[in-house]
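Student: fold the following and give me the result.
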Amino acid sequence: MKTIAACVEEILITQPFLEEALFREIINFSALSEELQKPISAMLRKPVKTGAIMMALRRYNPPSHLRQSHQLKSVLKALGDITLRSNLVDYTFQNSDTLIESHSKLLDNFDSKAFYGFSRGIYESNIVVSTSEKQKVLNSFKDETMIGSQDNLSAISIRLPENNSKISGLYYQIFKRFAWEGISLYEVISTTNEFTVLVENQYVDQAFSAIKNLNAG
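Tutor: Below you'll find the predicted structure:
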């Protein structure tokens, strides 16, 4: 049988901003209980008192990345250099038996000083290059099925501490910052110790500032 505590946890998990505000004790428990009374009553299909909801809120056990906020802040303060590259174009191609061959043709003639990023999914692959290499991509992949393309993009890359894979919640903090700022990410490219976001040029200043301020809080 579903409990009030289970309902509270289900709601908080789907609303991470609310969850963090609750953990930081910057939210009114009484007001939140009244706000949750109707949805929890609907979930349990019976009336629920706000007092019971408030008790469940106070007993809620936050996820580890919120409990370990001190460790997470230390990692954020250790973030490395931020690099900005502009004038980029992104291509999405349908995966095929010949895609790797087309990719090899591109690399044979590619300018080593130009920006280059490649990621392969189950059904499609993305290539991000400097605008100067645009025609080379089109020539090399002329026999492939292009799903889409987008120009006027910029890439913001940040070096991550070597122990970043051991810290839960790190990527949550990065994406949360973008969400709070209302920044739409066109694409994300990640390696073990490097994190890159692609944004449309209109968001680049705002996105750069958001990443730069990650280690300020």
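
Student: can we go C-alpha only for contacts and neighbour counts from here?
Tutor: OK.

Student: any buried residues in the lengthiest helix in the chain, and which?
Tutor: If you go by DSSP state H, the chain has its longest helix at helix 29-44. Buried residues in helix 29-44, defined by neighbour count with 16 or more other C-alpha atoms under 10 Å: Phe29, Leu32, Ser33, Leu36, Gln37, Ile40.

Student: one more sequence to fold, the one below, so I can look at both together:
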Amino acid sequence: MKTVSNCVEDILITQPYLEEALSRNIINFSALAIELVEPISDMLKKEVKPGAIMMALRRYNPPATLSNSVKMKKAIQNLGDITVRSNLTDFTVKNSDTLIDNHTKILERIKSESKPFYTFTRGIHESNLIISSSLNDFIKDKLEKETLLAVQEGLSAISINLPQDNSKIAGLYYHFFKRLAWDGVVMYEVISTTNEFTILVEDEYVDKAFTAIKRVKS
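Tutor: Sure thing, here's the model as predicted:
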């Protein structure tokens, strides 16, 4: 049977800003409890008193990742270089039987280029190719018979080198996403490898995104 505490936890998990503010003791518990009366009453299908909600808020234990554990602090301090690449284009293509063959031709061309930016991600129904915009005409030609779902130019990529064993640290990416969202940065796409994390943004956001990530690192 669902309780007031369960409802409070469900609400806070979906609102990380609120959860973090609560963990830092900068929330007025009484005011928040009154604010949550209606949604929690709806969830439990019965009237709930603010006092019961306030008690649940005071007893709530946020995840350890929000309390700046030693492991998290060490990981953030050991973040590597931040690299920015501009003049990029994102091609979204519907998966097909011929896409791999056309992708192979694109790879052959990329080998002759001097350090182009290139990533390829294949999903269940579609694939993404992100590449230096100088190759746009060539890419469009090779994908001419494919179904292009979207083409977005004017993009920049910001890449961060992550410390070893970063995949074992819960909540590391949360710090980046929180800072970017807080600063109003709209992420066009996210790419990651084991030890590297890249966000793709439209050019209008690149300076703000770089500054936001720099703040996480510092």
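
Student: please state their TM-score.
Tutor: After superposition, the two chains reach a TM-score (TM-score structural alignment, normalised by the length of structure 1) of 0.95; 216 aligned residues with a C-alpha RMSD of 1.2 Å.

Student: re the thing from before, elements contacting whichever helix or strand comes after the longest helix of structure 1?
Tutor: Remark: after helix 29-44 of structure 1, the chain's next helix or strand is helix 50-59, criterion DSSP states H and E. If you count contacts as 3 or more C-alpha pairs under 8 Å, 6 or more residues apart in numbering; DSSP states H and E, helix 50-59 of structure 1 packs onto helix 4-13, helix 29-44.

Student: wait, which of those helices is closest to Arg177 of structure 1?
Tutor: Among the helices and strands packed on helix 50-59 of structure 1, the nearest to Arg177 of structure 1 by C-alpha to C-alpha is helix 4-13 (17.7 Å).

Student: angle of whichever helix or strand comes after that closest one against helix 50-59?
Tutor: The first helix or strand that comes after helix 4-13 of structure 1 along the chain, using DSSP H and E, is helix 16-23. Here helix 16-23 of structure 1 runs at 90 degrees with respect to helix 50-59, directions being taken by axes from the mean of the first three to the mean of the last three C-alpha atoms, to 10 degrees.

Student: helix 16-23 of structure 1 vs structure 2, mean deviation?
Tutor: In the superposition with structure 2, the average deviation recorded for helix 16-23 of structure 1 is 0.8 Å (mean C-alpha distance after the TM-score superposition for structure 1).

Student: from the chain's centroid, how far away is that helix?
Tutor: 18 Å (C-alpha atoms, centre = their mean, to the nearest Å).

Student: what do you get for stretch 164-183 of structure 1?
Tutor: 6 Å.

Student: how long is it end to end?
Tutor: In stretch 164-183 of structure 1, first residue to last residue: 23 Å (C-alpha to C-alpha, to the nearest Å).

Student: whereabouts in structure 2 does it align?
Tutor: Using TM-score structural alignment, the residues of structure 2 aligned to stretch 164-183 of structure 1 are 166-185.

Student: the aligned partner of Asp203 of structure 2 in structure 1 and Ile158 of structure 1, how far apart?
Tutor: Under the alignment (TM-score structural alignment), Asp203 of structure 2 maps onto Asn201 of structure 1. Using C-alpha to C-alpha, one gets 18 Å for the distance from Asn201 of structure 1 to Ile158 of structure 1.
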